[in-house]
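In: The sequence isn't on hand, but the structure is:
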């Protein structure tokens, strides 16, 4: 036989549960009405990704190669590395690091190590602007420096001597990814013709390397995903002529930068337009 006290406790607990349920229902009802009244002011939550930070150190080797301002940007299609702000602090990356052009624009800190005879103190900061192609006819330890899976940097000769003496030929190094420091905004150089558009994306800050580019017009052209043509050049057959253009670039760290209407309606092929850079 149940006690009167137990029955009373059970009743009180039931009433309390009903009251709480009613409160939650009223709160939800009020919240929905509030959202309805202020729907024009509600803004989507933005999840900000942190700024690009230096990565861990890894070991590799480095050599140097001849060239000039117009050739050091070779496989990445940078036309003039000095004129475009990269300077001569550039490097061609081996197959495994270049990743078919995906790493174009990435910045690295390089230090010569484990060779007191040739190494110099300090760091060299370079941008990936070219590809060091593999040479299957040579062994990776004797001339085939850029053969996969070897991690290797072929550094522009004018700056190689900042970390080692030229006489060394090849030196052991340690390297790490670092943020790219750029002046001004991202640049978009539009090339091609009305039926085949190419956009060279350069002067990218933050992670430096671009993994996705989208374009949007102000009228008929909706957000369109561009394809990597080669290096820093992206392509699309979408009709872009006659519309002001907005570009959205996504870097390898997942951060995006949208440059709204950077190219006016009367933009021209061969012209460069400046957008919003990564901070």
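Out: Cool, got the structure. Computed from a prediction, not measured in an experiment: that's the story for all the values here.
In: For the rest of this, base every contact and every neighbour count on C-alpha atoms.
Out: Fine.
In: Which residue, other than its chain neighbours, is closest to residue 56?
Out: residue 176 (5.7 Å; Cα to Cα, 6 or more residues apart in numbering).
In: The one you found in helix, strand or coil?
Out: Secondary structure, DSSP: H, G, I helix; E, B strand; the rest coil: residue 176 is strand.
In: Check the contact between it and residue 111; I expect there is one.
Out: No. Counting by Cα atoms under 8 Å, residue 176 stays clear of residue 111, with 9.3 Å between them.
In: neighbour count winner among those two?
Out: For residue 176 versus residue 111, the count of surrounding residues by other Cα atoms under 10 Å is larger for residue 111: 24 against 16.
In: so what's that one up against?
Out: 121, 122, 123, 124, 163, 173, 174, 175 (Cα atoms under 8 Å, 6 or more residues apart in numbering).
In: Next up, a structure to set beside the first:
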């Protein structure tokens, strides 16, 4: 594993309270921002009774079903969505009604829940997709659970895991040689993003900060009057715990608007 890639490797998610670093030392999940204990929260659900709710929503991930994110997603209110920097967070959720599955359901934050009974408050709240609330029910009892509508739940922040999928960059359709805009997708580990920086491959220059546009979308505006000259390395720093990873040659020299480029790195903690 390259030294500029992942610093910490998880041996487990929820069942293990600690993980092992590459130097053999251990750290607790809580030290890296994840929850060891369950927390009390509130939730609702929306959209197709068995679907993904909204295709990407305010995070800009577009289609979710059939992708590594999947349809078990949720919109988070402001304390979770955090102006878009909360996009990509992963949680385990469960409920205690008679129709609830005792096993937790893994969800990803992909949208904003701006109002309603719970989302309009200052307390963390979720608006689950139909697929997510179905998974939270015992087999054959999802209809019973959905009729409740307003839920007391338990939740915990957990590392994101995308099997056989590295971080990817979806270039916007409006991107050009003078305005590079892209959405960061499939971020493992913390899932959320504090900052994105970009650097021309082969240059001796430092990373240049990108501007957070909206959701999981970041952009780099060309102020030199000269066209961008890639390929580009992209450095991502997680909001949850400040860990960083560098995706080398992540965006090619002749990037195509609308194209999805998979990197060779992934967060593992």
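Out: Right, received. Where do you want to start? Everything quoted here is computed from the prediction, not taken from an experiment.
In: List the buried residues of stretch 114-121 of the second structure.
Out: By neighbour count with 16 or more other Cα atoms under 10 Å, stretch 114-121 of the second structure contains the buried residues 118, 119.
In: Quick one: the helices in the first structure, in order.
Out: In the first structure, the segments counted as helices under DSSP state H are 4-37, 95-98, 157-160.
In: To residue 263 of the first structure, which of those lies closest?
Out: Proximity of the helices of the first structure to residue 263 of the first structure was assessed by Cα to Cα; the nearest stretch is helix 95-98, lying at 30.2 Å.
In: Check the mean deviation of the closest one from the second structure.
Out: Helix 95-98 of the first structure, aligned to the second structure and superposed, deviates on average by 1.5 Å (mean Cα distance after the TM-score superposition for the first structure).
In: The second structure: matching residues for that helix?
Out: Against the second structure, the aligned range for helix 95-98 of the first structure is residues 78-81 (TM-score structural alignment).
In: And the contacts of that stretch?
Out: Taking Cα under 8 Å, 6+ apart as the criterion, the residues outside stretch 78-81 of the second structure that touch it are 75, 86-87, 109, 111-114, 119, 122-125.
In: try stretch 253-271 of the first structure
Out: Here stretch 253-271 of the first structure has contacts from 49, 52, 189-193, 207, 217-218, 241-250, 273-278, using Cα under 8 Å, 6+ apart.
In: Could you rerun that using 6 Å?
Out: If you take Cα atoms under 6 Å, 6 or more residues apart in numbering as the criterion, stretch 253-271 of the first structure is touched by 189-191, 242-250, 275-276.
In: Ok, stretch 208-227 of the second structure next?
Out: Taking Cα under 6 Å, 6+ apart as the rule, stretch 208-227 of the second structure contacts 58-59, 84, 177-184, 196-198.
In: Buried ones in it, by neighbour count?
Out: Counting neighbours by 16+ other Cα under 10 Å, one finds that the buried residues in stretch 208-227 of the second structure are 209, 210, 212, 214, 215, 216, 217, 218, 219, 220.
In: Alignment lookup: the fifth one to the first structure.
Out: Just to be clear, that refers to residue 215 of the second structure. Aligned by TM-score structural alignment, residue 215 of the second structure pairs with residue 231 of the first structure.
In: What distance do you get for the counterpart of residue 75 of the first structure in the second structure to residue 78 of the second structure?
Out: Taking TM-score structural alignment for the superposition, residue 75 of the first structure sits opposite residue 58 in the second structure. Remark: distance between residue 58 of the second structure and residue 78 of the second structure (Cα to Cα, to the nearest Å) = 12 Å.
In: Fine, thanks again, bye for now.
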